[in-house]
Each structure stands twice: as C-alpha cells, then as structure tokens.
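pasting the sequence and the predicted model now:
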Amino acid sequence: MSDSTVYRHRDFLFFAIARFLGTTAMMVQSVAIGWQIYDMERTPLALGLVGLCQFVPMFLFTLPAGEMSDRFDQRKLLAIAQVMMGLCSGLFLVLSIFAVKSALAYYAVLVLFGVGRGFASPSGQSLLPFLVPPERLPRAIALNSSVFMVAVIAGPALGGFLYVFGPEVTYSLCMANLLVCAVLIAVLGGRRKPPHSDTEMSRLDRVKEGIRFVRNRPVIFGAISLDLFAVLLGGATALLPIYARDILHSTPVGLGLLRSAPAVGAAVVALMLARWPVERQIGVKMFGAVAVFGVATIVFGVSTDFWLSMGALFVLGASDMISVFVRQSLVTFATPDDMRGRVGAVNMLFIGASNELGEFESGITAALFGPVLAVVVGGLGTLAVVGTWMKLFPPLRTVDRLKDVKVEQA
C-alpha cells in the first residue's frame, strides 16, 4: 500500500478538528466549574480540589490506558473516552438544571471526567505519528499545537461569555463538542500498527517496561520531569478565579480573558514554530523558555492591574509553548512505534500531575499563605528547578538538533 493511500490529508484535518472541539469543551467547562464551585465555597482549597478530583483517577488509569493503546486501536479507545467525557458534561448540565448547590456532587462528576481523560490522553498522544508521514511530523506537531492553543484561547473566553447566559448553555455546548469529537476520531484512517501478538509479559510488566524506557533515557525523562516540576510550582492559572474576583475585581468575562491570555501567547509562538521550527540548541532554548515562564509567573503574582496581569500571562503562555514543542518533539522522535502508547501515558501522567496536582498545590498554598505569596513562591521555585535540572540532565541541556535524537528500542 502506498503512502498516498495510507496517509490521507483528511485524517490530519479530522484529527485537528477533533482536537479543537475537545479542547474547547474542556476549557469552556473549566471556566464554568471554577466559577460555580468558588461561588459556592469561596475558599482557595475548593478550587484546589477541582484539580485533585481529576488528577487521582488520571493517575490510576493513565498508565494502564497507555498499555492498552499499544495493544489496541488508539482510535477506538480515544473515541470511547470522548463519549465518556461528553456524558460527564451532560451530568454537569443536569446538576445545573436542578440547581444543585453541593460542591460534592460536582466533585464526583469531576472524578468520572478524570477517568475519561486518563484513557483519552495516551491514545491521543500516540496517534499523530500514525496519521502523517515521518518527514511531515515536526510541522504536524507544531500545527497540532497551534490548533490546541487556539482552542485554549477560544475556550475560556467563550466559557466566560456563555456563562453569562447560565451554566446550562455552557455545559450543553461542552457535551455536543465532545460527542462530535468522538465521531471524528472513530472515522480516522492512517497507518495501522501491526496486529498485537501476545507475549509472556503481563500487562503490569508491559506498563513497567514503558516506565523503564522513559527512566533510562535522560533526554526524555529530563524533558518531561522538567515540565512536571516547573508547572507544578508555577501553576498560577489555578488561582485565576480568586485573582479575577478578589484582586483584579473583574467578572466571569474577565476570568475568561485571563484564562485565554496564556493561550494567546502560546498560539502566537506555535504559529511561528510551524513556520520556523526550533532547529539548533533546542535543549538550551527549552531551559531558557522555562526560566521565562517562572519570571512571568512572579510578575503575574504581584500585579494588581488587569492589563499587566494579561501581559504576564501572555508571556507565560508564549514561553511554555516553546517548552511544549521541544518536549513533544523529543519524545516523539526518541520513541519506537510499539512503545508510543506507554511512553505517551507516562508523558501525560507527568503533564496531568503538573496541571491538576499543581492546581491542588496552588489551592493549598494559597489557603495557607494567601494567593499572592503562593504564586510568587511558585515562580521562584520554577527558576530553582531550571537550575537544578540543567545540572542533573546534561544530555538534555546539550541537545542541538532534533535529528540528533534517535529512536531507541526498549
């Protein structure tokens, strides 16, 4: 079968549209959930629990889902996960229609939503290399990141706007988006993995094999662990409802704009990377970008001006996009096909820990020390992580070009 038959232009288009719809739904939903729960509870800890409720099931299910992604068709697994997340949006819709005021009910649905994300993440991470030829993969990664960031921009702003008309409208859109996303994923073509042949290895052993693969490769392990600790400490976005309402004295629309600002910066950089990818000194540039992320976090933490806060968040997102592009490219180029699901699971577990667990950490520290000190200390911690990781992972710091990173077998 020729490449022109295997790789169809429509497959990447459908994948990109599905990524846009699914990400938009999650961003819209995150604005609604954050505002609803903070409105009910009025404590930073309540916002932290939003992240924890999603992280725990993701932590439990992501690695097994990665092993399944290496054995079965990622398209089917991803489509089923999207349906599950769409049904969770439907449950949020029901809770809102009946005006349920207990945060516990929303937390319970967030746990189910976290299970769906746990199964979706490894499949989505491992699918792209099977949809485009290898020579187009770096640009496809950049374009995919651009689509993702446009959704992250549009999602929060749209969520803030829709919430003015009520959470019912917001969750209805989320449910529809996720179900359409599932249909698009289910009809994808592209290159298929060879039929899975059973070995004597148990599923647990295969999961452990994926973890060992990442742990024994400093370039991969260093890149994804840098992102874990940098974002875990610098997770200012988890406290945006507090900043919007109590510090910047804004509205749900203002919260949506603040949530969109990092994505605007990231989208601008992603579009630039699609045209001019990072080609030389990628390791050093990745560390530099994370350092800028930490500085921007500190500026946001001390700001009491809405537009200065928007600017700091813009720079934060722009610098994070450089780090994301380098990390995804390094992981993709260094991973063989038969390990993509498990390596993607480890990668997404780290990303989930940095985002959702970071939200919990931010909520705890803000409850103890106040939101401003929590954000500033987090930014300083990010800078400390950059310096430490540059010493711990010399192979990552000295990577020059992506082509220097070879696919390594387990």
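Ah, there it is.

when you work out contacts or count neighbours from here on, use the C-alpha atoms and nothing else.
Noted.

how close does residue 179 sit to residue 112?
Residue 179 sits 16 Å away from residue 112, going by C-alpha to C-alpha, to the nearest Å.

those two: who's more crowded?
residue 179 (22 against 19; other C-alpha atoms under 10 Å).

surely that one and residue 86 touch.
Yes - counting by C-alpha atoms under 8 Å, residue 179 touches residue 86, with 5.8 Å between them.

what do those two both touch?
Common contacts of residue 179 and residue 86 (C-alpha atoms under 8 Å, 6 or more residues apart in numbering): none found.

helix/strand/coil for the closest residue to residue 112 other than its chain neighbours?
Leaving out its chain neighbours, the residue that sits closest to residue 112 by C-alpha to C-alpha, 6 or more residues apart in numbering is residue 88, at 6.9 Å. The three-state assignment at residue 88 reads helix, by DSSP: H, G, I helix; E, B strand; the rest coil.

who's in contact with residue 88?
109, 110, 112, 113, 175.

how about residue 342?
Residue 342 neighbours (C-alpha under 8 Å, 6+ apart): 63, 65, 66, 67, 69, 70, 122, 207, 210, 211.

take this one as well and set it beside the first:
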Amino acid sequence: MRSLIFVTPLKPYRLDEAIKPKNDPYASLRYKEFKFFLVIRFALIFALSMQFSIIEWKVYSLTKNPLNIGLMGLAEFIPAFSLALFAGNIVDKREKQGMVMKCLMGYLVIGAGLFMLTWDDLVAGIPQSAILMMIYVLLFCGGVLRAFVSPSNFSLLGVLVPRELYINATTWSTSSWQTGAIAGPVLGGLCIAWLGVHWAMLVVLGFMLLALAAVMQIGKKPVHFKDIGETVKERLKKGLQFVWNTKVLLNAMALDMFGVLFGGSVAMITIYAQDILHVGAEGFGMLRAAPAVGSCIILLVLAHRPIVTKPGLKLLAAVFGFGICIIIFGLSKTFALSLLALFASGMLDGVSMIIRQTILQLKTPDDMRGRVSSVSSVFVSSSNELGSFESGLAARIMGPVASVVFGGCMTLGVVITTYIISPAMRKLDWRR
C-alpha cells in the first residue's frame, strides 16, 4: 500500500489534516527510506561543517586576516545565489534520488581537492596566495553544488513520507541536520588538535562516503513535473510568483535572510577563540558546536511537543531572542558566558527553523518543490555565506566585537520591522 503514495496522481489535501498532532513522535521513522535520508542529512552536514571549520582555521592561521574568512563565505555565496533558481527548475524535472547522488559525488571530488591542498609536503613551494586562491575555487564549486543539493533534498523528503507526517518528518530531518552540525565542528576542532589539519580532512571524506552509501539505499522516485510546453523563463517566473503571492512564505524567507545576514556570529568564532577568549582548537570546536547543541535539544523537544498555535508570533519571538543572544556573545569576555549565549541562540534558531521549514513543506505543491526551495535558498541558505562575508568585512572595519554587536542589533530591528509591516506573519495559523 505504501507504494501507492508515490505512483498515484496527486490529490488535493487539507492543511489541517497535514498538521493534525500525532500521538506517535516516531511515526516518520517507521519508513525505512526516510531513515536512510536522515543518515544522508547527518553525514553530509557533518562533513561539510567539519570541512568548513577546518579550512576556516587553516586560512585564518595562514593570514590572520578576518576578511579572508569573509571571502570564503563569498566564494560559496556567488554561485549558490546565481544558480539557485535555475537549479530548482532542473530539480523539478529530474529524478530526486539521482540528483542527490550526483551532488554527493561532486562534494567528494571537492573534499579530495581540499585534502590535497592541506598536505604541507605536497604544496611546499607553492605561494600562499596561490593556495588560498585554489581553496576559494573549490569553495566556489561547492557553492555550485549547494544550489542543487538543497532543493534536491527538500524535494526528496516530500516523496518519502505521506503528507500527514510532514511536520514530524521535518522535525526529525532538521534534528538530523543539526546533530551533524554539532558533531562536525567539535570533531573538526579535536582533529585539528590531535591529527592536524591535513589528516582531519580525511575524516571529512569518510563521512561523505557514508552519505553516498546511504543514498544508494533509496530507490528511484517518480517525477511529478508535467511538461505543458512552458519555457524555462516561464517556469522560473511561475515559481517566483507563487512565493510572492504566498505572503507568509515570503515573510518567513525574508525574516530569516536578514536575521542570518546580520546575526551571523559563527563566522567570527575563529577570531574569538584565538584572539579574544584564547581557548585554542578545543574551545573553538565547542564554541562552533554550541548553537547546534542548543538547536538539537529543542528540536528533540518539538518532535514530542510540536508547535500548533500562533506559529507566526513564536517565529518572531524566537528570532528576536536570537538577536539578544548574539549581542551577549559579542560583549562577552569569558568562555562560559560565550558558550551559554551561543547555546541559547541555537535553541531559539531551532524553533524558528522548524516553523520556517514546516511553512515551506505545507504550502508548496509537489510539482514546484524544487523551484520554491531554490527561492528559499536564495533568501536563506545563501545568506549564511553572505552573512559570513558581511561579518568578515564588518570585523575588518569595526573590529570583531563591534561587528557582532552591530549584527545583533540589526537582527532586532529586522524582527520589529517584520512585526509592524507583516500582518500575515502575526496572524499565521496552520489551519488557514
């Protein structure tokens, strides 16, 4: 009977059926392929977050220039932003499991390249500027893959569980992602201390192989896209119009984009660990992991006690609290307080993440998942890299402490503005 979910024509559904609270918090985990999907989510973000933290440490150790950290984020942002809409259009027309597999193979190639560039004996004699340029080129290629992997994963989740389990599945998917985000930076910092940068990159490659093995356990899925003779321009325009006309989607994407853009303190953790808190590689790993630990804990709580009432107001409150935590982190001079502030920011970000992803899953038709997810990537995912660049540039101009505090204050301003101008967000109800 389960296979009928994927081969029968799509039928209209009611949102109140899709968000009806379930007694079983593990309902979506009873689908075998969804469990493999969680392994993919965990292993991929584990590998990528560990890889970025290792390369971030390497680049700053070489240059001692925060702007170089910002350029790392910019190298990923440019292709992810530029290709997102076109990637979503392609994903809508292609088989989703195959798309995820191709992206993972591409990440393996990039990881192997970074592994070679961190091999001191191999790159001996190569100018430092050339090594940095090659790192930026590989990160740029990772940004290209980022444009495709995000809508591919989003679309794949939509065909692995029935609609009535979307909230439950989204919570577990996000928890898996955040667990990987916890372990990646922690192990990255420990491996830098124990093994060195070069051999730490080998661990990254191992987890990428794990993700590739997991995607091979998921079968091919039918494509819901219907070719009605539209041009690429018309399909892209249709996706953009859908997001623009669905105001709660647009508001949620914009809120998160500006919140991440100005509140991206993670990019400054390397500087805080080395130059302000003086906690070394182990402390760096703990600071990087603290937001994800907080987020993962709250996500596990929400799996058992899902958000049902006033999601819009709760989203605004969570992002406002996130901004407060960023300000505290920026002003802190003690490791314990900094760790606590980042932990609390992760808990609040976890709440907002679940609400945003649930809005996206419930409001998006199956045949437009790639395009809508790509629009979300333009607003949300790419803002992480642009936020890293903004943080690096602001730190260069204002100093790291002032730049982090400024970002937190701007986040508060964004929330207040959204509350004032967005009645759709204030009045958001899952059942309407």
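Yep, that arrived. Since we're looking at a predicted model, the values are computed, not measured.

ok, back up a step: just send the contacts of residue 88 of structure 1 back as TSV, with distance to residue 387 of structure 1 too.
Output for the contacts of residue 88 of structure 1, formatted as TSV (distance: C-alpha to C-alpha, whole Å):
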residue	distance to residue 387 of structure 1
109	39
110	35
112	38
113	36
175	43
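
just the buried ones from the contacts of residue 342 of structure 1, in PyMOL syntax?
With 16 or more other C-alpha atoms under 10 Å as the criterion, this PyMOL line picks the buried residues out of the contacts of residue 342 of structure 1:
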select buried, resi 63+65+66+67+69+70+122+207+210+211
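
quick one: map residue 140 of structure 2 onto structure 1.
Under the alignment (TM-score structural alignment), residue 140 of structure 2 maps onto residue 111 of structure 1.

just to revisit the earlier point, filter the contacts of residue 88 of structure 1 to the buried ones?
109, 110, 112, 113, 175.

how much distance is there from the regular element (helix or strand) spanning the third one to the middle of the chain?
This means residue 112 of structure 1. Using DSSP states H and E, residue 112 of structure 1 falls within helix 103-127. Relative to its parent chain, helix 103-127 of structure 1 has a centroid offset of 12 Å by C-alpha atoms, centre = their mean, to the nearest Å.

and the next helix or strand past that helix?
helix 137-163.

can you check which part of structure 2 that next one sits on?
Helix 137-163 of structure 1 maps onto residues 166-192 of structure 2, going by TM-score structural alignment.

how much does that stretch stray from structure 1?
Compared with structure 1 after fitting, stretch 166-192 of structure 2 deviates on average by 0.8 Å (mean C-alpha distance after the TM-score superposition for structure 1).

now residue 270 of structure 1: which helix or strand?
Here residue 270 of structure 1 is assigned to helix 252-275, by DSSP H and E.

output the residue interval of structure 2 matched by that helix.
Residue span in structure 2 matched to helix 252-275 of structure 1, by TM-score structural alignment: 281-304.

now stretch 377-392 of structure 1: buried residues?
Quick answer for stretch 377-392 of structure 1 (16+ other C-alpha under 10 Å): 377, 378, 379, 380, 381, 382, 383, 385, 386, 389, 390.

just stretch 181-196 of structure 1 next, same as before
Of all the residues in stretch 181-196 of structure 1, those buried under the rule 16+ other C-alpha under 10 Å are 181, 182, 183, 184, 185, 188, 189, 190, 191.

coming back round to it: just want the angle from the helix holding residue 270 of structure 1 to helix 137-163.
In terms of direction (axes from the mean of the first three to the mean of the last three C-alpha atoms, to 10 degrees), helix 252-275 of structure 1 departs from helix 137-163 by 170 degrees.

which is the next helix or strand following helix 252-275 of structure 1?
helix 282-302.

how far off centre is that next one?
18 Å.

after superposition, how close is the match of helix 252-275 of structure 1 to structure 1?
Mean for stretch 281-304 of structure 2 is 0.5 Å (mean C-alpha distance after the TM-score superposition for structure 1).

outside of that stretch, which residues touch it?
Contacts for stretch 281-304 of structure 2 (C-alpha under 8 Å, 6+ apart): 25, 168, 171-172, 174-175, 178-179, 181-190, 192-193, 266, 269-270, 273-274, 338-340, 342-351, 354.

wait, which of the buried residues of stretch 377-392 of structure 1 is closest to residue 199 of structure 1?
Of all those, residue 389 has the smallest distance to residue 199 of structure 1: 37.2 Å, by C-alpha to C-alpha.

quick one: map that closest one onto structure 2.
Residue 389 of structure 1 maps onto residue 418 in structure 2, by TM-score structural alignment.

same question for residue 217 of structure 1.
Using TM-score structural alignment, residue 217 of structure 1 sits opposite residue 246 in structure 2.

quick check: which element contains the residue most central in space within structure 1?
The centre of structure 1 sits closest to residue 351, judged by C-alpha atoms, centre = their mean, with a distance of 6.1 Å. Using DSSP H and E, residue 351 of structure 1 sits in helix 340-352.
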